[in-house]
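With the input below, show me the fold.
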Amino acid sequence: MMANLFSSFDPSTNWNLSLNWTSTMLGILVFPLSFWLIPSRLGLIWMKITSTLHKEFKTLLGPSPKGLTILFTSLLMLIMFNNFLGLFPYIFTSTSHMSMTLTLALPMWLSFMLFGWINNTIHMFAHLVPQGTPPVLMPFMVCIETISNVIRPGTLAIRLSANMIAGHLLMTLLGNTGSSLSTYLVSLMLTVQIMLLVLESAVALIQSYVFAVLTTLYSSEVN
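Presented below is the predicted three-dimensional model:
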């Protein structure tokens, strides 16, 4: 029952190629050329958003290499774009799968850890024991901090994919029961689904922001 329920989110096509994953970059192809060349209101709004994100990430990162905020802003835009694209009917939501979210989280976390342990080894060792920890608890705190660092990419990936698939699954369950309901209940169900769609739009924005901010905080810890 549950396997069949979640199989509706699997990337499958009539051919032997998983063409559903092309939705990850599909929206870039439909942008008009004038968006890249001619200043417009949409372009100005986009630049305003990226400028605000740059300032916020710069505050979180502190003294960091120049241009690092571009990485996190691009990450936020990529996740937000795929989250919103998945709200349209018959479009595959790539961010609801661990193969996508873990691909984003694991290389970022691994690069931060390698950079920190190679360049700031003493700082990374000191970070394993919080300031003010009693000597008796230090071995336990090292184990706890190590485990919390190791599971970070998994928590990032699971948080994003679980939040994205939860709303889609609820809307799918409501839609499947529509054929057996009366006219009054169908209208009520449509109202509930519209409210869920608005909620999913907010979740799509919030989860992309949370993913980018947490990645930024993990980066600032190794500097």
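
From here on, just use CA atoms for contacts and neighbour counts.
Noted.

What is the three-state secondary structure of residue 211?
Counting by DSSP: H, G, I helix; E, B strand; the rest coil, the backbone at residue 211 sits in helix.

element containing the residue lying closest to it once chain neighbours are set aside?
Leaving aside its sequence neighbours, residue 211 sits nearest to residue 156 (Cα to Cα, 6 or more residues apart in numbering; 6.6 Å). If you go by DSSP states H and E, residue 156 is part of helix 152-176.

Roughly how far does residue 134 sit from residue 141?
From residue 134 over to residue 141 the distance is 10 Å, taken as Cα to Cα, to the nearest Å.

Those two: which has the busier surroundings?
Between residue 134 and residue 141, counting by other Cα atoms under 10 Å, residue 141 is the more crowded of the two (17 against 10).

what ranges do the strands span in this structure?
Applying DSSP state E to the chain gives no strands.

can you pull out the helices in it?
2-6, 23-30, 33-37, 41-61, 68-85, 98-119, 121-127, 138-150, 152-176, 183-221 (DSSP state H).

other SSEs contacting the helix holding residue 156?
Counting contacts by 3 or more Cα pairs under 8 Å, 6 or more residues apart in numbering; DSSP states H and E, helix 152-176 packs against helix 98-119, helix 183-221.

Please dump those helices into JSON lines; it should also carry mean neighbour count and distance to residue 176 for every row.
Shown next, in JSON lines, are the helices and strands packed on helix 152-176 (neighbours: other Cα atoms under 10 Å; distance: least, Cα to Cα, whole Å):
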{"stretch": "helix 98-119", "mean neighbour count": "16", "distance to residue 176": "25"}
{"stretch": "helix 183-221", "mean neighbour count": "16", "distance to residue 176": "11"}
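
structure for this one too, so we can compare:
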Amino acid sequence: MMNNLFSIFDPSTNILNLSINWMSIFLSFLFLPYMYWLIPNRHFILWKFIMLKLHNEFKTLLKNNYFKGSTFIFISMFSFILFNNSMGLFPYIFTSTSHLSLSLSMSLPLWLSFMLYGWLNNYQQMFIHMIPQGTPTILMPFMVLIETISNIIRPMTLAVRLTANMIAGHLLMTLLSNTSSIIPTYLIIIMIFIQILLLILESAVSLIQAYVISILSTLYSSEVN
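Take a look at the predicted model:
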């Protein structure tokens, strides 16, 4: 039962032992460069408005660390995660963000680059972040240990947060759809209504998770002074 349930996340479609499911990642790029072949329409104007709002918000979070173009990486991450989350809501399209292999490949290099830059260029400020202001002397070793552990697990928490949220919603929709064959006919309409509500909820989760991960990544980078 459980193996069949989680098989919806298994990249099983392959040709010559090459997993074709992961090609769904590149579907998101079809929605990005409107300006190269389309006259700016309402969709493009809305997307540009969202990008400008994100740019201003990330610029505020970065504070003194902001320089021209520094928000592009976080806006790109937001766009990439949002489009891949949304692609996974369509039937027969592989949900790539429900796998740790993708989410970790984004969060781990980003966190590692922040850490290397911070410790190599401003190690005194990095040590200051290990001990919160006003910490009693006797608690300082414990605070350093706790802060070190929390810092090390940051990429894992980012990856697991995205993966777990995408898996949870898809599993719930799959469980409900599997029961449609055994429920009475008059309950089918109620089941369809519940599935529509879940689909709307998953659409909101796709947007919220992309926003949360990009915001947290920006906050982590702002600590590297």
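
Determine which of the helices of structure 1 approaches residue 14 of structure 1 most closely.
Among the helices of structure 1, helix 23-30 comes nearest to residue 14 of structure 1, with 16.1 Å by Cα to Cα.

and that closest one, what other elements does it pack with?
helix 68-85.

I'd like to check what contacts the helix it packs on. Which residues are they?
Residues from elsewhere that reach helix 68-85 of structure 1 (Cα atoms under 8 Å, 6 or more residues apart in numbering): 23-24, 50, 53-54, 57-58, 91, 93-95, 164, 201, 204-205, 207-209, 211-212, 215-216.

Same question for stretch 39-52 of structure 2.
Residues from elsewhere that reach stretch 39-52 of structure 2, judged by Cα under 8 Å, 6+ apart: 34, 75.

Just give me how far it sits from the chain centre.
22 Å (Cα atoms, centre = their mean, to the nearest Å).

Please give the number of neighbouring residues around the equivalent of residue 133 of structure 1 over in structure 2.
Per TM-score structural alignment, the equivalent position to residue 133 of structure 1 in structure 2 is residue 135. The tally of other residues near residue 135 of structure 2 (other Cα under 10 Å) stands at 10.

try residue 92 of structure 1
Residue 92 of structure 1 has 23 nearby residues by other Cα under 10 Å.

one step back: wait, which of the helices and strands packed on helix 152-176 of structure 1 is closest to residue 175 of structure 1?
Of those, nearest to residue 175 of structure 1 by Cα to Cα is helix 183-221, at 8.1 Å.

the inter-axis angle of that closest one versus helix 138-150?
120 degrees (axes from the mean of the first three to the mean of the last three Cα atoms, to 10 degrees).

Please tell me which residues of structure 2 helix 183-221 of structure 1 aligns onto.
Alignment of helix 183-221 of structure 1 against structure 2: residues 185-223, by TM-score structural alignment.

Over to stretch 101-120 of structure 1?
Counting by TM-score structural alignment, stretch 101-120 of structure 1 falls onto residues 103-122 of structure 2.

And for the matching stretch, what's in contact with it?
Against stretch 103-122 of structure 2 from outside (Cα under 8 Å, 6+ apart): 97, 126, 154-156, 158-160, 162-163, 217, 220-221, 224-225.

same thing with stretch 154-173 of structure 1?
Stretch 154-173 of structure 1 is contacted by residues 6, 83, 95-98, 101-102, 104-106, 193, 196, 200, 203-204, 207-208, 211 when judged by Cα under 8 Å, 6+ apart.

in structure 2, what residues pair with that stretch?
The aligned range for stretch 154-173 of structure 1 is 156-175, by TM-score structural alignment.

Which residues are in contact with residue 142 of structure 2?
Residue 142 of structure 2 touches nothing, counting by Cα under 8 Å, 6+ apart.
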